[in-house]
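K.L.:
sequence and predicted structure are below.
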Amino acid sequence: MRMSEGVEWALHSCLNLTWLPPDQAVPTAKLAEFYELPAAYLNKQLQALARAGIVSSTPGPRGGFRLARSPESITLLDVVVAIEGADEAFRCEQLLKRGPGADPAVDYRQACLVSRAMRRADLAWRRELAEQTLADLKAEVERHYPATPSNTANRFAALRA
């Protein structure tokens, strides 16, 4: 399974927002500048996150994006679905309906062992992402890279200057 780079950008942007004061809105341009990303494309990802209720947007000269919910209530699956959509990774086209001995009345999405195996894998992947929150990821980053919170806040402060 391959996800778009927008998922990576969205996850890193959300993670960076966890290290800033909750009332601090960060403009798209500053979030994009942090990793030297194209602001217009990052803005599309941020808008998708806003539609999903993961971030909120404040208009105006002091506007920007901030987390709309606590990091404990945002799962990695929430972010992936906001960017990629909720469709299953495997799309069963019911190929067996065209094979020898096919029965048009059978729903091969349920009967096909290939489809069932792929659906189980998709569910396992989704469960794993649903079990990890932004707060879990934040804690892991801080455990491995303790300077990240202050480095992030300092970098955003420098970008705002």
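P.N.:
That came through, no problem. Residues are numbered from 1 along each chain as shown.
K.L.:
make it CA atoms for all contacts and neighbour counts henceforth
P.N.:
Noted.
K.L.:
for residue 32, see how far away residue 24 is.
P.N.:
16 Å (C-alpha to C-alpha, to the nearest Å).
K.L.:
alright, now check it against this:
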Amino acid sequence: MQLAKGVEWGLHCCLALAWLGDAEPVPTAKLAAVFDLPQPYLNKRLQALVRAGVLSSSPGARGGFRLGRPPEQITLMDVVAAIEGPDDAFRCTEIRQQGAGFGTDAPEFAQPCGIAAAMRKAELAWRRELAAQTLADLMATTPPASADRVRRFYARLGTVAG
């Protein structure tokens, strides 16, 4: 399974917003500059996080993004689901009922196949693990130098318009 780059970008932006605090909304341009990301693509990911309630946004020249909830209430799964969508990674299409299984009324088709069951079990474990970790947990395990570097870089951007 491979997640879209937007998941990593969304998580890093959420972490940066947590480090920057609630003082003022952070414009997309400045978040994009902090990580050297393309602004239009990043903005789409940030809007998805707003729709999910992970972030809040305010319009206008002084507008931008803030965390929508405290870091303790934002899970990694919240960010993944906001950007990737709620669908499972594995989608069983019942191919066992095609080819050799086509047209049969085999009793085993009444139950999910072993492959679908194993994939669902793995999916649930993955989702549980992501749901058990919060943005606050990331903050606690990230070296303080990372937070300081983002704060210093953002402060330098304050002198730049936009």
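P.N.:
Arrived safely, thanks for sending. Not measured: the values here are computed from a predicted model.
K.L.:
coming back round to it: neighbour count winner among residue 24 and residue 32 of the first structure?
P.N.:
More neighbours surround residue 32 than the other of residue 24 of the first structure and residue 32, with 18 against 14 (other C-alpha atoms under 10 Å).
K.L.:
ignoring the adjacent residues along the chain, who's closest to the more buried one?
P.N.:
residue 39 (5.1 Å; C-alpha to C-alpha, 6 or more residues apart in numbering).
K.L.:
contact partners of the longest helix seen in the first structure?
P.N.:
Counting residues, the longest helix found in the first structure (DSSP state H) is helix 113-131. For helix 113-131 of the first structure, the external contacting residues (C-alpha atoms under 8 Å, 6 or more residues apart in numbering) are 75-78, 88-90, 92, 108-110.
K.L.:
how about the residues you listed, which pair is most distant?
P.N.:
Using C-alpha to C-alpha, those span at most 32.1 Å, a distance reached by 75 and 108.
K.L.:
picking that back up, next secondary structure element downstream of the longest helix of the first structure?
P.N.:
helix 134-144 (DSSP states H and E).
K.L.:
equivalent range in the second structure for the very next helix or strand once past that next one?
P.N.:
Downstream of helix 134-144 of the first structure, the next assigned helix or strand under DSSP H and E is helix 148-160. Aligning helix 148-160 of the first structure against the second structure (TM-score structural alignment) gives residues 146-158.
K.L.:
what comes up buried for the matching stretch?
P.N.:
147, 150-151, 154, 157 (16 or more other C-alpha atoms under 10 Å).
K.L.:
quick one: secondary structure of the residue lying farthest from the centre of the first structure?
P.N.:
In the first structure, the greatest distance from the average C-alpha position (C-alpha atoms, centre = their mean) is reached by residue 101, at 42.7 Å. With DSSP: H, G, I helix; E, B strand; the rest coil as the basis, residue 101 of the first structure sits in coil.
K.L.:
how about it, what does it touch?
P.N.:
Counted by C-alpha under 8 Å, 6+ apart, residue 101 of the first structure has zero contacts.
K.L.:
distance check, it against residue 50 of the first structure.
P.N.:
Noted for residue 101 of the first structure: a distance of 49 Å to residue 50 of the first structure, by C-alpha to C-alpha.
K.L.:
can you check residue 96 of the first structure too?
P.N.:
For residue 96 of the first structure, the distance to residue 50 of the first structure (C-alpha to C-alpha) stands at 41 Å.
K.L.:
and for residue 103 of the first structure?
P.N.:
Distance from residue 103 of the first structure to residue 50 of the first structure, by C-alpha to C-alpha: 45 Å.
K.L.:
the two - which one has more neighbours?
P.N.:
Set residue 103 of the first structure next to residue 50 and count neighbours by other C-alpha under 10 Å: residue 50 wins out with 18 against 12.
K.L.:
grab the nearest non-local neighbour of the more buried one.
P.N.:
residue 56 (5.3 Å).
K.L.:
what about that neighbour, how many neighbours?
P.N.:
19.
K.L.:
quick check, central residue of the second structure?
P.N.:
By C-alpha atoms, centre = their mean, the second structure has its centre lying nearest to residue 79, at 2.7 Å.
K.L.:
in this structure it contacts residue 9, no?
P.N.:
No. Between residue 79 of the second structure and residue 9 no contact is recorded; they are 10.0 Å apart, counting by C-alpha atoms under 8 Å.
K.L.:
great, nothing more from me.
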